[in-house]
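Engineer: Following is a predicted model, sequence given first.
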Amino acid sequence: MEKGEIFMRKRIAVAILVVLFLPFLNVGVAAAQLDIEARSAILMDAASGKILFEKNAHEKWYPASMTKIMTLTLALEAVEEGKVSLQDMVIASEHASSYGGSQVWLEPGEEFTLEKMLIGIAVGSANDCSVAVAEYIAGSEEAFVEMMNQRARELGAQNTHFANSHGLHDENHYTTAYDMAQIARHALTLPKLRELAAMKSYQFRGDPKPLVLWNYNKLLWWYPGADGIKTGYTSKARYNLTATAERDGLRLIAVVMGVDKRNGHFAEAMKLFNYGFARYGFKKFYEAGELVTSLPVSKGSQDTLDLLAKDKIGVIMPKGKDEGLNLKLEVPSMVNAPVAEGQQVGEAVIMQENKELARFPLVAAQAVERATFWRQTGKVFSQVLTIGDKR
């Protein structure tokens, strides 16, 4: 190894250590002093989409393999919609098997479960798996790319255009730091995607030619709380990273694009996370799916209905400025049957000094059918007897 290369690696290692332990030093870094060495960058609150820091966030640039976040998203949405199953067998076409770069060396006609192909994409950044999955979901990679662009527009990624499912360089294949953060916000709502993106390694093949995939996202090892999501690199795009980390209920998304230094995308993302976690906290009221309140039911098969938080109820706040926060419930005094499971019945509103900060839907925990004639008659008779006893 050249002396110059050894020296450069030592400098990068020292820089990473400094960034990692910066929050524990008694120093402050103002937003204006946050020097991010990237072509573009953004730091976003995953829950609300609030932007905490940005640098050229709407400038178009090449995403490289961060593209695969959308590929994974579309595949897992198809699973959730029941269109495909994780246990479906995906057969590699000659077209899919022809791709180089990061790969698992699929042979034409070789088959694996959809789940294993998705692991190959999330952990090994496999281009051949990306194309195989695209063809399986949409019939052709071209049709899948149309789906990618349509979904991007639906998610608010207005300055994004995909030309393929893997991210290998194409001048007409671009996005922005803001758009990638928006796509990642949605992707992180898919539990299976979070599971795959957090995997550090996976044995894709056994003997006689074992293949162990190692996640390219080194923040999974280097940064406490980091658990996703995808790196990207080409000689044109340079080093890119869309990352997420959670601490004390606060989940942040950091995107850096066009970083020149090797491993620099990890160092710059850590700077962003340190900035965010040092200055902001998350005030939680209820977890997603937690019981918030119960309401009486009129003319129903049961007398009460439980209301659950559809999503985690809470708000990001600058540290030390969360005084006066309270939760107001906007719900009816009584619910009329029938009610469908998951139906929105009311809202929880986070307030601070009479100012509304955020709203969250409250949904029915279970379905309530309309009461039968005999049940309603029985309730009336019971109420009459109760009145008589009081007399």
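Structural biologist: Good, I have the coordinates. Numbering: from 1, shown residues only.

Engineer: Could you use CA atoms for every contact and neighbour count after this?
Structural biologist: OK.

Engineer: how many other residues sit next to the nearest residue to Tyr286 once chain neighbours are set aside?
Structural biologist: Closest residue in space to Tyr286, ignoring its immediate chain neighbours: Ile313 at 5.0 Å, by C-alpha to C-alpha, 6 or more residues apart in numbering. For Ile313, the count of nearby residues is 24 (other C-alpha atoms under 10 Å).

Engineer: can you check Ala177 too?
Structural biologist: 32.

Engineer: quick one: Lys83 from Ile183, how far?
Structural biologist: To Ile183, Lys83 is 22 Å away according to C-alpha to C-alpha, to the nearest Å.

Engineer: Between those two, which is the more surrounded one?
Structural biologist: Shown here are Lys83 and Ile183; by other C-alpha under 10 Å, Ile183 has more neighbours (23 against 11).

Engineer: you'd agree the residue nearest to Tyr286 is up against Phe360?
Structural biologist: Yes: at 6.5 Å, Ile313 and Phe360 qualify as touching, with contact defined as C-alpha atoms under 8 Å.

Engineer: Now list whatever residues contact both of these two.
Structural biologist: In the contact map built from C-alpha atoms under 8 Å, 6 or more residues apart in numbering, the residues linked to both Ile313 and Phe360 are Ala348.

Engineer: which residues does the closest residue to Thr175 other than its chain neighbours contact?
Structural biologist: Beyond its immediate neighbours in the sequence, the residue positioned closest to Thr175 (C-alpha to C-alpha, 6+ apart) is Thr160, lying 4.1 Å away. The contact partners of Thr160, taken as C-alpha under 8 Å, 6+ apart, are Lys60, Asn149, Ala152, Arg153, His173, Tyr174, Thr175, Thr176, Asp179.

Engineer: ok, structure two:
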Amino acid sequence: MRGADRVMSGGIWKKGILVVLVAALLLIPQQLLAGRPKVEAAAAVLIDARTGKVLWQVEGDRALPAAGMSQLMTQWLILDAVRSGRVDWEDSVRVGGKKQAVQVSSGHGSRSDAGLMLRADDKIPLNELFMGLAVSSSGEAGQALARYTAGSEASFAWMMNEKAHRIGLSASTLFKPDRAGTADADAQELPGGSRITAKDAAVMCRELIQSHPEMLRMSSVTQTEIRSRGIYLTNRNAMLPDFAGPHAYRGMDGLKAYGSDKDGYSLAGTAQRGDQRLIVVIMGAESREKSFQAAGRLLDYGYARSGSFAERAASWLKLV
């Protein structure tokens, strides 16, 4: 009987250790990691996509240049227009405007020397312009879509601000006609250009995904063909898992990476693991790499706090 008692005692002891370890993995991320993570950016926000709850933020109410978010809002309005039947994916869109070069992404945010030359008399399929905007942030594609949909960029900007108001974005956020990616881009930067707060950007991404789930499929393709130009554009979001690079993040499936040396590098991204979807916004990082690193760390933090047990354990181990 004594031997049996020892075996039983040993089993209870092992179960006790397991319970303690489980409790530690569940509680430590929420307590010891409460002040983490360290994020090097002008502003950053992490939210739960299901509830909209802010899980972490720094300078979330600070208005910053919003070229990429302006393009996301442009895509939203185009998706609305397609859904309502006002435009069609197969429509031929006259580019209009001056002859300018739009740089084509050649991989993970780098730009090739050869630009995509769009002339006033060019006619490009609407779906190709949309994907050029979604994948490589073509400023001129965004302008052509705005003019085609609303008659002018100014009218389209009014539509963007009306949408922003309807979804509850703050007065700090303001959209103006886009000049990103064109020769007169400097004329539309802060204080005269579009601006948005990181909190508003996260809210906007959440509402966009809920309104148009297909946006995730469109913004997560690693490469898209522009048949009318015989070229391929590569997505700037190096966190997409299919890139399998150093910044690839499991579960990342949208939305947009953008930025410049002048305004800093930003990412509005979302990842889903199991039933848990998180939305992360990084604005004004010193480099594209730092924006990806900050986003990955924030997502790890979010899953360490509120994911499944397995996700909490794996994410916690990456943070400590």
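Structural biologist: Now that the structure is in, tell me what you want to look at. Predicted model only: the values in this text are computed from it and were never measured.

Engineer: To which residue of structure 2 is the residue nearest to Tyr286 of structure 1 aligned?
Structural biologist: Taking TM-score structural alignment, the alignment leaves Ile313 of structure 1 unpaired with respect to structure 2.

Engineer: Ok, Arg247 of structure 1 next?
Structural biologist: Using TM-score structural alignment as the criterion, the counterpart of Arg247 of structure 1 in structure 2 is Arg273.

Engineer: next one: His161 of structure 1
Structural biologist: In structure 2, His161 of structure 1 lines up with Leu174, judged by TM-score structural alignment.

Engineer: Ala34 of structure 2 versus that match, what's the distance?
Structural biologist: 33 Å.

Engineer: And Val95 of structure 2, by the same measure?
Structural biologist: Using C-alpha to C-alpha, one obtains 50 Å as the distance from Val95 of structure 2 to Ala34 of structure 2.

Engineer: count of neighbours near the aligned residue in structure 2 for Glu37 of structure 1?
Structural biologist: With the correspondence set by TM-score structural alignment, Glu37 of structure 1 lines up against Glu40 in structure 2. Taking other C-alpha under 10 Å as the neighbour definition, Glu40 of structure 2 ends up with a count of 18.

Engineer: where does Glu40 of structure 2 fall, helix, sheet strand or coil?
Structural biologist: coil (DSSP: H, G, I helix; E, B strand; the rest coil).

Engineer: Measure how buried the nearest residue to it once chain neighbours are set aside is and give me the count.
Structural biologist: Spatially, and ignoring its direct neighbours in sequence, Glu40 of structure 2 is nearest to Ala285 (6.3 Å; C-alpha to C-alpha, 6+ apart). Neighbour count for Ala285 of structure 2, taken as other C-alpha under 10 Å: 26.

Engineer: Please pull up the equivalent of Ala285 of structure 2 in structure 1.
Structural biologist: The pairwise alignment with structure 1 assigns Ala285 of structure 2 to Val259, based on TM-score structural alignment.

Engineer: Gly132 of structure 2 now?
Structural biologist: When the two structures are superposed using TM-score structural alignment, Gly132 of structure 2 falls opposite Gly120 in structure 1.

Engineer: ok, so what distance separates that match from Asn217 of structure 1?
Structural biologist: Using C-alpha to C-alpha, one obtains 14 Å as the distance from Gly120 of structure 1 to Asn217 of structure 1.

Engineer: When Leu174 and Ala34 of structure 2 are compared, which one has more neighbours?
Structural biologist: Shown here are Leu174 of structure 2 and Ala34; by other C-alpha under 10 Å, Leu174 has more neighbours (23 against 12).

Engineer: ok, longest helix in structure 2?
Structural biologist: Taking DSSP state H as the criterion, structure 2 has its longest helix at helix 2-31.

Engineer: mean deviation of the helix or strand that it is followed by from structure 1?
Structural biologist: Stepping forward along the backbone from helix 2-31 of structure 2, the first helix or strand reached (DSSP states H and E) is strand 43-48. Taken over the aligned residues, the distance from strand 43-48 of structure 2 to structure 1 averages 0.5 Å (mean C-alpha distance after the TM-score superposition for structure 1).

Engineer: quick one, helices of the stretch 151-300 of structure 1?
Structural biologist: Chain-ordered helices for the stretch 151-300 of structure 1, with DSSP state H, counting those that start in this stretch as the definition, fall at 177-187, 191-197, 219-222, 264-279.

Engineer: what comes into contact with the longest one?
Structural biologist: The list of residues contacting helix 264-279 of structure 1 from outside it, by C-alpha under 8 Å, 6+ apart, reads 12, 15-16, 19-20, 22-23, 29, 34, 36-38, 43, 52-53, 218-219, 223, 239-241, 243, 245, 247, 250, 252, 254-257, 259, 318-319.

Engineer: in it, what's buried?
Structural biologist: Within helix 264-279 of structure 1, the residues scored as buried using 16 or more other C-alpha atoms under 10 Å are 264-277, 279.

Engineer: on average, how far is it from the matching bit in structure 2?
Structural biologist: With the two structures superposed, helix 264-279 of structure 1 lies on average 0.7 Å from its match in structure 2, counting by mean C-alpha distance after the TM-score superposition for structure 1.

Engineer: Measure how that helix sits relative to strand 40-45, angle-wise.
Structural biologist: Taking axes from the mean of the first three to the mean of the last three C-alpha atoms, to 10 degrees, helix 264-279 of structure 1 and strand 40-45 form an angle of 40 degrees between their directions.

Engineer: Can you give me the separation between the most centrally placed residue in structure 2 and Ser291 of structure 2?
Structural biologist: With distances taken as C-alpha atoms, centre = their mean, Ala268 lies nearest the centre of structure 2, 2.4 Å away. Using C-alpha to C-alpha, we find Ala268 of structure 2 at a distance of 10 Å from Ser291 of structure 2.

Engineer: same thing with Ile279 of structure 2?
Structural biologist: Taken as C-alpha to C-alpha, the span from Ile279 of structure 2 to Ser291 of structure 2 is 14 Å.
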